[in-house]
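Predicted model, plus sequence, below.
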Amino acid sequence: MQIQAESAPLAPLDDAGERHGLHVLAILSTLMGFASISTDLYLPAMPAMGRALNASEGTIEWTVSGYLIGFSLGQLFWGPISDRLGRKLPVAFGLLLFIIGSAGCALADSAMTMIAVRVLQAAGACAGVVLSRAMVRDLYEGYKAAQMMSTLITVMAIALLLGPIVGGQILALAGWRAIFWFLVLIGAATLLALTALPETLPPERRRQASLWRAFTGYGALLRDRRFLGYAGTGGFFYGAMFAYIAGTPFAYITYHHVPAQFYGLLFACGIVGIMASNLLNARLVKSLGSDRLLRWGAAGAALSGVILAATAWTDWGGLWGLAVPLFVFVTATGFIVANSIAGALGQHPDQAGAVSALVGATQYGTGILGSALVGAFADGTPWPMGWVIASLAIGSGLSAWLLIQRTDRV
């Protein structure tokens, strides 16, 4: 096994990361979770939103795509800025944008307005996500970075487990607009908690190059084949995940007549799978290597995606014919996301913010594609979701097996 060496001035001290304690873990988990809670919480409300805003199924699914546009492009802005100015200040500005955008969603009176303010909401939310990953790289290296990433995702998954369930209950009690007012409160509480978070990138480790040079540095990253392998594996998988997020409310609630309040329970099964695979990944990554686990996870996602496409086309197995392969597909998250992010960050530790931003932009850029394709080809059946997930999951598997050299890196 090979543990990648880093240059001494920029390598983080793992023992320094251990000293920061559980409150840092909690804040980083919350920041990383903004990408998901901003969407998962309102998934059960999508059909009701469509009726209230007089919008079609496909148009409401584009509220996910609009969010991903802001989330993908925003990361490219926040990453280089944080490498130069530190992590905390950009996160604070991002949270303010998130609060404003969430309030705009609650007040929206048309689908087009909703899509527009979702872009603003996402541009703020992505700051916390991209910079929480960079903070992990500031504090940890090697297999410990992959372990910490898995731990964060596991803690975050607890909130995701509750998201659709809580959203369904808020919908039943107070209507869909109350869901976005709840997000306003979450954003304000996180902004307050940010005062307890230490700055993980001290001035002596910040990049001194101009911001313009930092932005143009993305080109060098895109010429790195191994980086492209990590980014492609995670990116294609995220595209498939957002096809799942955009498609399952209508596949379950509209097509298979699952009550909106119980949709969250089906969604929660996938979150349990994510938590289990992340815990397993954290235990195995030191002995088996993050690259090997990444390849296995991508292969499993591709296989389950193909099975899903077949059951969605034939309607074999009814509801469970969809739910079972979707559970297997979602469970692969624990082996793909943490290892692909840690692998990409390990390639260029002196550009953790920019690397995290480009990885995130790739992930959510393909998420735009995945959710938009499901919306564009929506025909009232699960078939569009099935073939989109299968195609993108195969892309993830090919990236892992063809672009990442087999060094069994940990």
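Nice, thanks for sending it over. Keep in mind it's a predicted model, so treat the numbers as computed, not measured. Residues are numbered from 1 along each chain as shown.

contacts, neighbours, all on C-alpha from now
OK.

Next up, the contacts around the closest residue to residue 25 other than its chain neighbours.
Of all residues not flanking residue 25 in the chain, residue 152 sits nearest, at 6.9 Å (Cα to Cα, 6 or more residues apart in numbering). If a contact means Cα atoms under 8 Å, 6 or more residues apart in numbering, then residue 152 has 25, 28, 29, 32 as its contacts.

and if we set it to 10 Å?
25-33, 132-133, 136, 146, 278, 338 (Cα atoms under 10 Å, 6 or more residues apart in numbering).

Only the buried residues of the longest helix seen in the chain, if you could.
Longest helix in the chain, counting residues (DSSP state H): helix 142-174. Across helix 142-174, burial judged by 16 or more other Cα atoms under 10 Å covers 142-171.

Take this one as well and set it beside the first:
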Amino acid sequence: MSSPATEASPPHPPMRAGTVVLVLSLLLGLQPIATDLYLPALPSMTAAFGASMPQAQLTLTAMLLAFGLSQLVWGPMSDRFGRRPVLLSGLVMYVLASVGCVFSGTFEQIIGWRTLQGIAMGAGVMGARAIVRDLYAPAEGARIMSKSLTGLGVLACLSSPLGGLLTEVGGWRTALAA
């Protein structure tokens, strides 16, 4: 006697467009948040370590260079291993790099941790774009991405004033923790 066929579990219900837009805005917003939030802290951070302005600029240059180049690696990895594990790995790496920045004892360590943040940000931004491509037809995907980029713009506009407030209230390490 054969056993009754078991039905596969139903696929996850699709996320509402508003939820997708919010998640995408946050993922795409990692880069402007990570850059604009800490810019008001640069003078006090540089003074705390007795660093030069070129060293301070290197924290941004290294992060942005790592961000751009890492997407060339994250993309094929997400095709091979899936979006979720790559995205989660990148987000965990980003949090760990942020903690590393906060507890850095030298300016060189901050440059290293900011470079790692850039690498990790690449996973978030690449993942956001890939998610849109996976979930939506081109026309609908363009609409969703447009709304998400509006959210990114809002985050970018709020990041610098928030960074200044955090630096004023809690010092430069607070801006790097956020």
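Received it, and whenever you're ready, just let me know what you need. As the structure is a computational prediction, the values presented were derived from the model and not from experiment.

Would you report the TM-score computed for these chains?
The TM-score (TM-score structural alignment, normalised by the length of structure 2) is 0.86; 166 aligned residues with a Cα RMSD of 1.7 Å.

out of the contacts of residue 152 of structure 1, which are inside helices?
25-33, 132-133, 136, 146, 278, 338.

Pull out the buried members of those residues.
Neighbour-count burial (16+ other Cα under 10 Å) applied to those gives 25-33, 132-133, 136, 146, 278, 338.

Spatially nearest residue to the residue sitting nearest the centre point of structure 2, not counting backbone neighbours?
Taking Cα atoms, centre = their mean, the centroid of structure 2 lies closest to residue 30, which sits 3.2 Å from it. Nearest residue to residue 30 of structure 2, sequence neighbours excluded (Cα to Cα, 6+ apart): residue 121, at 6.3 Å.

how about the one you found, what's its match in structure 1?
Per TM-score structural alignment, the equivalent position to residue 121 of structure 2 in structure 1 is residue 125.

Do I have it right that its match meets residue 39?
No - applying Cα atoms under 10 Å as the test, residue 125 of structure 1 and residue 39 come out as separate, 11.1 Å apart.

higher neighbour count, the two?
residue 125 (35 against 23; other Cα atoms under 10 Å).

Doesn't that one lie inside a helix?
Yes - secondary structure assignment (DSSP: H, G, I helix; E, B strand; the rest coil) places residue 125 of structure 1 inside a helix.

which residues touch it?
Counting by Cα under 10 Å, 6+ apart, residue 125 of structure 1 makes contact with 31-38, 67, 70-71, 74-75, 91, 93-99, 101-102, 119, 187.

ok, so what distance separates it from residue 135 of structure 1?
Between residue 125 of structure 1 and residue 135 of structure 1 the computed distance is 16 Å (Cα to Cα, to the nearest Å).

now swap in residue 54 of structure 1 and tell me
When distance is defined by Cα to Cα, residue 54 of structure 1 is 43 Å away from residue 135 of structure 1.

Just the ones in helices from the contacts of residue 125 of structure 1, please.
31-38, 67, 70-71, 74-75, 91, 93-99, 101-102, 119, 187.

Return the residue of structure 2 aligned against residue 162 of structure 1.
Aligned partner of residue 162 of structure 1 by TM-score structural alignment: residue 158.

got it, and residue 24 of structure 1?
Looks like residue 24 of structure 1 aligns to residue 20 there (TM-score structural alignment).
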